[in-house]
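A.B. asks: Output the structure for:
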Amino acid sequence: MTPSDDDRTHGGLETVTGAGCDGRDACCRLAAGVDRRRFVQGLAAGAGLLAWRAPRATVAGPFAADDAIDHFVPADKKLAADWVAGLFARGERTWYAGDDLATIGMPVGGVAAGQVYLTGDGRLVYWDVFNSNHNTGYGAVNYQAGRKPTDVVSEGTFTAATAVDQGAAIQVTVHGRTVARTLDGRGFARVRFCGEYPVGRVEYADDALPVAVALEAYSPFIPLCAADSSLPATVLKYTLKNGGDAAAQVTIGAWLQNAVLNDAGPELAGQAERRNRVVQEDRFTAVVGSARPLETAQEKRREPIVIADFEGDGYGQWRVEGEAFGDGPVEGTLEHQQAVSGYQGRRLVNSFQGGDDPQGKLVSPEFVIERPWIGFLIGGGGFADKTCVNLVIDGKPVRTATGKNAELLEVRNWDVAELAGKRARIEIVDAQSGPWGHVNVDQIELRDDPKTDAAIPLRRRRDFGTMAVAVLGGDASAAASIPDGDALEELFAALRGEPVASAEKPLGENLRGAVGRTIELQPGAEATVTFVVAWHMPHNYRENRWVGNYYGKRLASAVDVAAYVAKNFDRLDAETYAWLETYYDS
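C.D. replies: The predicted structure is shown next:
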């Protein structure tokens, strides 16, 4: 069945416009052939029999006065025979296409194991796997029409979710002609989506390509088996079918960015690097991403030059604008403020003086950048250009940082080696009113090395761990790193080139690994290639108390997750689909 933009049937209801809608722009009515389950779901949603529009003029009746002599509800409902038969008919899948795909986001991560979402065109987005534990808001905002799966709700507004560079692509060679496409809406002219939890299905078709692709994505979901239903992994099963009249050589590959220390990257610049390595075993081939601390030569370190520690009664030579910062630094938490922590010494800059409404700015005296790093502590609001610290040169901000909508002050570092010798100022800005309309700042230093948070060792951070992308089975290829640039252009060259077994990059750069397989498809033949995307971030905290993650008790790393899925794949796959088929076919 070919994907179609005209498919507008959702759960048994079809959208109707114009005549028959009582003058409204659009309304819904029951689609022909509605099954029992969709009908019951419609009732549960509050549609009710009276509001329900059937394809027939009447479902029950007509009734005469004699039909209700003994009771207001007649024993014989005079239901239409074909309508009753429709209640017992097997339902059909609901497919979405066209503009509908833009707002689809289906959860495909393990239960309580972090979450990723499958988009309508088959990408993985909204990477909530780093133990950030953010409150995404409430229904009035969360369920607004038009919300995209890449949106996070923060303080009642949409912001971009954590982005991880991930995807898949296919390369097809027929009669010496090679065509490559990404497996998403960019790569294929016709894409359609069907969600039947826990499995999301995406189909790709294009008249210019003889090979059609069908994706089935899920995390194993097996009722009464918590361990196998809470794996930090997503399975991506791609079925390739050659609809042409000639043999096709097909390479399918998947890539994944190493996003370990994703949230801490800015504050750990220069202190750690990311590393990818290829792991090949009998059941799978994977690229595993991790991070490790960098050792800085002790002899190169000098005592930091303190630009400001904010331990005095006033701001000294700093210029004060507006009312938000008051007359000077404060001793910790202010009245009506959540508990402030993470500052150094007794005092800090806190623009909550007077609450979240006042605004203002602090501007430092001019200084010369004579060390390669500037380190400081910052908390409070997370509004770019509104609640921030700026490094200003010649009147223009060249570096900036914000809080994370939390009162905890955390370390930030700017690499300013390229600015050595220039004259600069620090600006602390509060230009935001309302919730989180304040900024907390302390201990600004010029340093030879990045400032560290000694209270949280690197290996105990929330976002420290491992990630992996694996292809199941043998006869696979892998590259620990694919070059920067468009993934489609670099992927297949990397997979076919000289093997790269390991690679390292600084935190500020994109380190992507890839795995793939090449197969020969005869006309009419099909084959399935299965990938696994896995993550392992074991250090989860609640109110600064370590609680860990359940999966960390039984699996030591993302490669262990991939190995477990590979070893038990036939069972995990069969039992997941057994539940799905029982539920949706009942």
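A.B. asks: rest of the way, CA atoms for contacts and neighbours
C.D. replies: Fine.
A.B. asks: Going along the chain, name the helices of the stretch 1-150 of the chain.
C.D. replies: 36-44, 48-51, 81-87, 139-142 (DSSP state H, counting those that start in this stretch).
A.B. asks: got those helices as TSV, with mean neighbour count and distance to Glu273 columns?
C.D. replies: As requested, these are arranged in TSV below (neighbours: other Cα atoms under 10 Å; distance: least, Cα to Cα, whole Å):
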stretch	mean neighbour count	distance to Glu273
helix 36-44	16	51
helix 48-51	10	59
helix 81-87	14	59
helix 139-142	12	36
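A.B. asks: tell me the SS of Tyr564?
C.D. replies: Applying DSSP: H, G, I helix; E, B strand; the rest coil to Tyr564 yields a three-state assignment of helix.
A.B. asks: Going by secondary structure, Leu580 is in what exactly?
C.D. replies: Assigned by DSSP states H and E, Leu580 belongs to helix 569-585.
A.B. asks: run this one through as well so I can compare:
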Amino acid sequence: MSENNCYGGGRCRPPIPDELTRREFLGVFALGAGSLAAGTMLPAITARTPERVPAFPDSWRHPITPPRVYGGKFLEAVAMPIGGIGTGSVWLDGQGRLGVWQIFNNLNETRVPDSFFAIRARTGNAAPVVRVLQTVPEGNLQPVESLTYEGGYPIARLAFSDKALPVEVRLEAFNPLIPTDAANSSIPCAIFRLTARNRGQTAADVEFIATCQNAIGSRGEPGISGRRSRGYGRNRNRAVRSNGWAAISMEKAFEPVETGPVKIRAGSGEIVPAPEMFWFASLSSLSMASAEILMRTAKAGGVVVAADVQPSFMSDIAALRGGAEELKTKYTVYEDFERGNYDGWTITGEGFGKQPSTGTHPNQQRVSGFLGRGLVNTYLPNDEPQGTMQSRPFRIERRYIGFLVGGGAHRNETCINLRVAGKVVRSTTGKNREQLEPASWDVSEFRGQEAIIEIVDKRSDGWGHINVDQIVFSDIPPEAVLQIGTPVGEAARAIAIPFSAAVVSQKQEAGFAVKMLPEAPAALRNIREQWRVTQYTKLEGFQNGAGGHRVWAATADGDPLIIEGPLGQGRIVIALAKDLPWSWAAALFASARTTPLKDGERIVPAIPGWGTMALAALDERAIVTPRWDSHEEIAAGLKDGEDSGESQPGETYDGAIAVPIALAPGQERTVTFVLTWHFPNVTRFKHEGNYYARRWPDAMAVVREVAANAEPLWQRTRLYHETL
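C.D. replies: Purely as a prediction, here's the structure:
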């Protein structure tokens, strides 16, 4: 037995056994091994099975490494992540704040405002003392005077001090972390145990308060200001009550659903394998990016649903369906750098040389993707030289300006710009690749104005150069003429909708209801939510049934509004007006698929910001406030509520839960709060989806799991913490 078990400050512990036999080790930890053997099955741990917490030798009650306790200026250097393995985390910092939120599949170090813990306490008839349980204020809510922070992962213990408070307060924050129990160690949650102890001579009334902002839609990105963020809107908080706990379910309506992939999820939340599906919230032009998605889906036998399909998109399709000779009438080449000189350009600096480049320079990676023999390549003889090129003035007469571009990805430093009236109105950089790729600007808003093109190299370190070739003015998406075999032309031919012209209809301010045609699938006819249209893209020369294209919905006059038809080996559905409800879009995806959905399966957006959150108190006395608007409401005492309703565009709501407790002299009680999250859509290292989405369909399901097993989860985690 070792006798040398004392540390700085005179702290000692009992002797440590020299050796633990393999049999003893397996005997102690065998109870946790079943979780691993179960694979993805939920562990059979419940609050009624305390025997799952094994009995340890007394000598194990003392940690191998005592945790450090931080105070004073050292609190600036401490923070601990709280969250299950592989699920994301919130960071509890030395000020007592939830300072960094990384639960949204994000890496940003963003703080979600209005998310904190507080106490409201009083004795007798005295006025209540309200404090935020951190050392910085929240609005006009005062902080505690000081705290100490014991950091010993996975449990952080904070002790708060404030002479005005009639009780002692401490916090134990953790996520379940149990050796050999992967399932219970990877729950998307953070658990907070707040304890109050009455050391006075009179009874004390205490309320512990937890408040959290519904941050769905923010993606954890910078730019949250108060309750405002560009991703907020239609956020909603609902009170949910059950035996032994109460919660706020934090949700967000799908609409408006941004452009992105779509998935099928089973009732359990797990992704159902299926051919690719993609949602376009709007299509105004046939760009390279949209064409690549269309062709990928077409070849995979998937489904595309596109809303707000505009006349300009349909016109692009019509123009690009023609042959090579017809395409030549749609564009002009402004500069191809094939003359062997820079006539017509004003050059400054040394970066461009005296004539166009002919390809790859010495010590440069292979340059490719340019047309002909000449191009701009400012790697001369390396990244050090700088300079600018400005074209002669020209008048913008066509819709697009296209070009091939490569080189450095340095904004404002290695780029090609469009200047109108002396100001840069469009700019594109390379992608830190030597291969030139098509890029374009829609310049229709500047039609008739004078402009110049500017090529810039103001960088001298890594990737401090720019490659440019084949500048064209075009009435059609230029990508089709900038590279042979581009997906743009393929996509135009794959969308074989027969029509002669596309125009904008007259606007009807009051809007009108959409008429369902007999061919419309049952899933569409059964939707109760209305889609009111004020203006739409009118297709001339379209005939229902031609080429396998069917009209599912139309105006009262018979103009098509929803058309379904072939897209290569897949299907495409276009909606010729904006504001298509997601309930309609989901029905269109389901109807266009060759395989019907099974019971419990649903079609959902796969964008990273989609998900749910929840805040719960594991106490049936909890007061649930789905929406609070001022800190005075917290100071005055929270009121029960049911539903916040939906927030306005760009805004969200804060929700709070309070748990009242009465403490006799010498008594202490603990209240447990739980924060859960469920953001299933992420792709990392070619792995799609968060693993926890296979186990729970939403954040409230996680609350129910934690509430049912809270005590064993705490005891088993504490045991691991105390041991190590």
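A.B. asks: ok so, going back, would you indicate which residues of the helix holding Leu580 of structure 1 are buried?
C.D. replies: Neighbour counts over helix 569-585 of structure 1 (16 or more other Cα atoms under 10 Å) mark 569, 572-573, 575-577, 579-580 as buried.
A.B. asks: Past the helix or strand encompassing Arg627 of structure 2, which element shows up next along the chain?
C.D. replies: Arg627 of structure 2 is part of strand 623-628, with elements assigned from DSSP H and E. The first helix or strand that comes after strand 623-628 of structure 2 along the chain, using DSSP H and E, is helix 631-636.
A.B. asks: What is the subsequent helix or strand relative to that next one?
C.D. replies: Later in the chain than helix 631-636 of structure 2, the nearest helix or strand by DSSP H and E is strand 654-663.
A.B. asks: quick one: that next one to chain centroid distance?
C.D. replies: In terms of Cα atoms, centre = their mean, to the nearest Å, the centre of strand 654-663 of structure 2 is set 30 Å apart from its chain centre.
A.B. asks: ok, the residue positioned nearest the centre of structure 1 - contacts?
C.D. replies: The residue lying closest to the centre of structure 1 (Cα atoms, centre = their mean) is Tyr126, at 1.5 Å. For Tyr126 of structure 1, the contacting residues are 115-117, 149-152, 161-163, by Cα atoms under 8 Å, 6 or more residues apart in numbering.
A.B. asks: what separates stretch 265-276 of structure 1 from the chain centre, distance-wise?
C.D. replies: Distance of stretch 265-276 of structure 1 from its chain centroid, counting by Cα atoms, centre = their mean, is 21 Å.
A.B. asks: ok, now stretch 692-700 of structure 2?
C.D. replies: From the chain centre to the centre of stretch 692-700 of structure 2 is a distance of 16 Å (Cα atoms, centre = their mean).
A.B. asks: and for it, what span of structure 1 is it aligned with?
C.D. replies: Aligned by TM-score structural alignment, stretch 692-700 of structure 2 falls on residues 551-559 of structure 1.
A.B. asks: which of the residues in that stretch are buried?
C.D. replies: Neighbour-count burial for stretch 551-559 of structure 1, counted by 16+ other Cα under 10 Å, picks out 551-552, 555, 557-559.
A.B. asks: Quick check: closest non-adjacent residue to Cys415 of structure 2.
C.D. replies: Thr429 (4.3 Å; Cα to Cα, 6 or more residues apart in numbering).
A.B. asks: Same check on Val116 of structure 1?
C.D. replies: Trp127 (4.9 Å).
A.B. asks: What of Thr672 of structure 2?
C.D. replies: Nearest non-adjacent residue to Thr672 of structure 2, counting by Cα to Cα, 6+ apart: Arg193, 4.5 Å away.
A.B. asks: before we move on, what about Glu366 of structure 1?
C.D. replies: The shortest distance from Glu366 of structure 1 to any non-neighbouring residue, by Cα to Cα, 6+ apart, is to Arg425 (4.9 Å).
A.B. asks: Pipe the helices of the stretch 1-150 of structure 1 into a markdown table and attach distance to Glu311 of structure 1 per row.
C.D. replies: Shown next, in a markdown table, are the helices of the stretch 1-150 of structure 1 (distance: least, Cα to Cα, whole Å):
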| stretch | distance to Glu311 of structure 1 |
| --- | --- |
| helix 36-44 | 61 |
| helix 48-51 | 67 |
| helix 81-87 | 75 |
| helix 139-142 | 42 |
